[in-house]
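**Student:** Dropping a prediction and its sequence here:
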Amino acid sequence: MKSYLAAAVQMTSVTDLHKNLAQAEELIELAVRRGAELVGLPENFSFLGDEAAKMAQAEQIARESEKFLRVMAQRFQVSILGGGFPMPVGNGKVYNTALLIDANGQEQARYEKVHLFDVNLPDGNTYQESGTVMAGIRMPPVYASQHLGNLGLSVCYDVRFPELYRHLSRMGADVLFVPAAFTAYTGKDHWQVLLQARAIENTCYIIAPAQVGKHNSIRQSHGHAMIVDPWGVILADAGDTPGVAIAAIEPSRLEQVRRQMPCLQHRVFV
């Protein structure tokens, strides 16, 4: 693992696939111009809005999203995580799929979100992700990269389930991806503290791309795409507008924190 710059992209995705991909391309290019070698896109980067419209276009969204990730990775010679897009299952539902593509355009890791956001929030909004999405049945993978370190995958609501990240750290993860479309209501209280907790307890870097702003008349995302270091320090925060959060992933910092706070070695219950 070497030192490198990573980018967490922040988008305002809508129900227009090609508009979303154009926005993503612009932000990937911005990240690359600033030196990023690893770029993360948020959950629902290619489509966010009406569920019926998503399901009607699911095959096209899946096909074009995957092609887009491969083309962008090859064009800019970087590794890219597509943080979540619908992949048809064949039973009228989709998997919420995160896909990691290397600089050669080759798939290196795929994860189907296991924790689905079925929640009635106090602000009156109800979310029923399981209405259209089938939960994955496999624990998320860790991709071992010689240059980028061991990269662990997750998606959004997963961040509330620490046992998933403990699994990733046990599998050797150095960097944890948490691409999200966190609601504005929950994000203001929970987003930052959850990311910091997952970083601290696993002594890992966190790369958390995010959705931001209004996607339609009822859905609004918190934003604040972040990169957090293994001590829980926020290295970069994209704020509340589309953009990128960029910071260095430093193996020496990872080693320092794990030496000073060797909690992974002190686990009793594994």
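**Tutor:** Sure thing, it's come through. Just so you know, these numbers come straight off a predicted model, no measurement behind them.
**Student:** Every contact and neighbour count from this point should use C-alpha atoms.
**Tutor:** Noted.
**Student:** Could you check how many residues crowd around residue 214?
**Tutor:** 16 (other CA atoms under 10 Å).
**Student:** wait, what's in contact with the nearest residue in space to it that is not next to it in sequence?
**Tutor:** Setting aside the residues directly before and after it, residue 214 is nearest to residue 220 in space (CA to CA, 6 or more residues apart in numbering), at 4.3 Å. Applying CA atoms under 8 Å, 6 or more residues apart in numbering, we find residue 220 in contact with 183, 184, 212, 213, 214.
**Student:** Neighbour-wise, which one of those leads?
**Tutor:** Counting by other CA under 10 Å, top hit in the contacts of residue 220: residue 212 with 28 neighbours.
**Student:** who's in contact with that residue?
**Tutor:** Residue 212 touches 10, 11, 12, 181, 220, 221, 222, 223, 224, 240, 241, 242, counting by CA under 8 Å, 6+ apart.
**Student:** Which residue ranges of the stretch 1-150 of the chain form strands?
**Tutor:** Ranges of strands within the stretch 1-150 of the chain are 4-11, 36-41, 79-88, 94-101, 107-112, 118-120, 126-128, 142-145, 149-152, based on DSSP state E, counting those that start in this stretch.
**Student:** what about versus this one:
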Amino acid sequence: MYTQRFLTLKSFLSTSRIYYSRKMSKCTIGVGQMTSTNNKEENLNVVKRLVQEAADKKAKMIFLPEACDYLATHREEAKTLAEQLNGPLIKEYLNLAKTFKMWLSIGGFHEIVKDKNDTVKLNNCHIIINDQGNIVSVYRKLHLFDVSIPERNINLKESDDVVPGKEIVEPVQTPCGLVGLAICYDLRFPELSVLLRKKGASILTFPSAFTQLTGQAHWEVLLRARAIENQCYVIAAAQYGNHNKKRVSFGQTMVVDPWGKVIGELKTYSENVPKDEELLMVDIDLGLIDKIRMDMPVLEHRRDDIYKIIQLEKGLISPDSQESFSFAQKTILSSQAFLCTQHSFAFTNIRCVVPGHVLVASKRIAKRLEDLSADEISDLFQTVVKVQRVMETVHGANSSTICVQDGKCAGQTVPHVHVHILPRKSGDFDRNDDIYQELANHDRDDSIIRPPEEMVEEATLLRKYFYLK
């Protein structure tokens, strides 16, 4: 039987230094560099060759640069060449992934859309495709490059035709770890990278088409800074060379490790070197990330008492809100909650079966799952997965028991839909399934009631993993 049913505050704070325990595993990836033009067929052939080469070299995933679909010569051509996400070019990419059993990062795809005035616009999309040939994530570029330096022949105003994205996308679980998605100019806004790290990212990606001028000045230093401050690998697939008479890209595709060391890079553009495609092969070592973060836990050292930068996602409220939550006839104070979404909230538990046992409940009082709408159910379980990931990270666990007691006969003692999340470790119970008996009995065991101040302290620590402050 597991004897320590809940953590003291001291032991909880100690376990917060333990990050998700992984074996010292490595994953081989490919990172492509190319010179896109307005010839989509030619660009696709380059992508095919890069994917083929990466597959031959046993890569699990390949990262391609921004605008790997095309770089147009003028604005109207850009709109003419754009497609929807179910168009023929995306289907080619999906087929490539499936054929070569390769995950693809399509670093910048021009998605055609219409604004509220029915005007044709574009989204600059970073798309992740799994090895089964399915799109698993789409990020639309948040920060648009509007820069004019006439004396350097730079006049780019992305916002003329591109619609800015509206949300930060959750990091994507891939064979090489949790990948946080960004595009090119996003590199200059460190808040985005910090938020992705707080959401669990092990890798930050910046597929780019940096100009020659800005690339020479800032490319490497920015990539290394993002890696160091967030203790993440940074992968930056780059466009290279002359795309047309008006556009030149810097190149220097690069991978930086979480200590800030450049572990692989390709050439920068030179007028004496013709356009070329190249593939960089590197190994991502997840164990190195864990070691660096344990040795120097910078995320825990942020001065929340001095400065705050709070992310307000769709459906997400500030952790400083004075709002309280109804849990059947009980009241959960905002100080004991650590995450609130549009339809759900997560909070610390007064009786814990194992360390890190927390609850996620629907915001609207509903007795059974069947009483929730489809949107509420979707939000509830997406929140559960998000919380599960963090609880395993905090408690050094590699598994979780997720349980819903849906109705009185199933053991539900609080008539309000809620999900139990219990981080699991090898040997935490003599018999693995004993946890269900403990869960059934724990609400009647007053000896394990936790003091309110301990629950508040735990919620305060957990909140740091969901909100940038």
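**Tutor:** Happy to help now that I have it. From a predicted model like this one, the values you see are computed outputs, not experimental measurements.
**Student:** quick revisit: among the contacts of residue 212 of structure 1, which ones are buried?
**Tutor:** 10, 11, 12, 181, 220, 221, 222, 223, 224, 240, 241, 242 (16 or more other CA atoms under 10 Å).
**Student:** Structure 2: which residue goes with the second one?
**Tutor:** What it means is residue 11 of structure 1. Aligned by TM-score structural alignment, residue 11 of structure 1 pairs with residue 34 of structure 2.
**Student:** check contacts around the spatially most central residue of structure 2.
**Tutor:** Taking CA atoms, centre = their mean, the centroid of structure 2 lies closest to residue 171, which sits 1.4 Å from it. Neighbouring residues of residue 171 of structure 2 by CA under 8 Å, 6+ apart: 178, 179, 180, 181, 196, 199, 200, 201.
**Student:** which residue sits closest to it in space, ignoring its chain neighbours?
**Tutor:** residue 180 (4.4 Å).
**Student:** State the number of residues packed around the aligned partner of that neighbour in structure 1.
**Tutor:** Alignment note: residue 180 of structure 2 maps to residue 152 in structure 1; criterion TM-score structural alignment. Residue 152 of structure 1: 26 surrounding residues under other CA under 10 Å.
**Student:** what residues are up against whatever residue of structure 2 lines up with residue 141 of structure 1?
**Tutor:** Taking TM-score structural alignment for the superposition, residue 141 of structure 1 sits opposite residue 170 in structure 2. Taking CA under 8 Å, 6+ apart as the criterion, residue 170 of structure 2 is in contact with 180, 196, 199.
**Student:** With distance to residue 224 of structure 2 added, can I get the residues you listed in a markdown table?
**Tutor:** Listed next are the contacts of residue 170 of structure 2 as a markdown table, based on distance: CA to CA, whole Å:
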| residue | distance to residue 224 of structure 2 |
| --- | --- |
| 180 | 16 |
| 196 | 16 |
| 199 | 20 |
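**Student:** so which of those residues hold up in structure 1?
**Tutor:** By both residues aligned by TM-score structural alignment, their matches' CA atoms under 8 Å, the contacts of residue 170 of structure 2 still in contact after alignment to structure 1 are 180, 196.
**Student:** quick revisit: make CSV from the strands of the stretch 1-150 of structure 1 and add distance to residue 202 of structure 1 to it.
**Tutor:** CSV is the format used below for those (distance: least, CA to CA, whole Å):
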stretch, distance to residue 202 of structure 1
strand 4-11, 19
strand 36-41, 20
strand 79-88, 21
strand 94-101, 21
strand 107-112, 20
strand 118-120, 27
strand 126-128, 29
strand 142-145, 14
strand 149-152, 12
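**Student:** Residue 232 of structure 1: which of these is closest?
**Tutor:** strand 4-11 (16.3 Å; CA to CA).
**Student:** List of residues touching that closest one?
**Tutor:** 23-24, 27-28, 31, 35-42, 45, 148, 207-212, 223-227, 238, 241-250.
**Student:** redo that, cut-off 7 Å
**Tutor:** Residues outside strand 4-11 of structure 1 that contact it (CA atoms under 7 Å, 6 or more residues apart in numbering) are 27, 31, 35-42, 207-212, 223, 225-227, 238, 242-250.
**Student:** Can you flag which of those residues belong to helices?
**Tutor:** 27, 31 (DSSP state H).
**Student:** Okay, strands next: where are they in the stretch 251-400 of structure 2?
**Tutor:** 254-256, 262-265, 278-285, 325-327, 330-332, 337-340, 344-348, 358-362, 399-403.
**Student:** show me what contacts residue 418 of structure 2?
**Tutor:** Contacts of residue 418 of structure 2 by CA under 7 Å, 6+ apart are 359, 360, 361, 362, 404.
**Student:** Now for the residue nearest to the second one when sequence neighbours are not counted, how many residues are close by?
**Tutor:** Spelled out, it's residue 360 of structure 2. Leaving aside its chain neighbours, residue 360 of structure 2 sits nearest to residue 346 (4.2 Å; criterion: CA to CA, 6+ apart). Residues within reach of residue 346 of structure 2, counting by other CA under 10 Å, total 26.
**Student:** before we move on, the earlier item: could I have the ChimeraX command that selects the buried members from the contacts of residue 418 of structure 2?
**Tutor:** One line in ChimeraX is enough to select the buried members of the contacts of residue 418 of structure 2, burial here meaning 16+ other CA under 10 Å:
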select :359,360,361,362,404
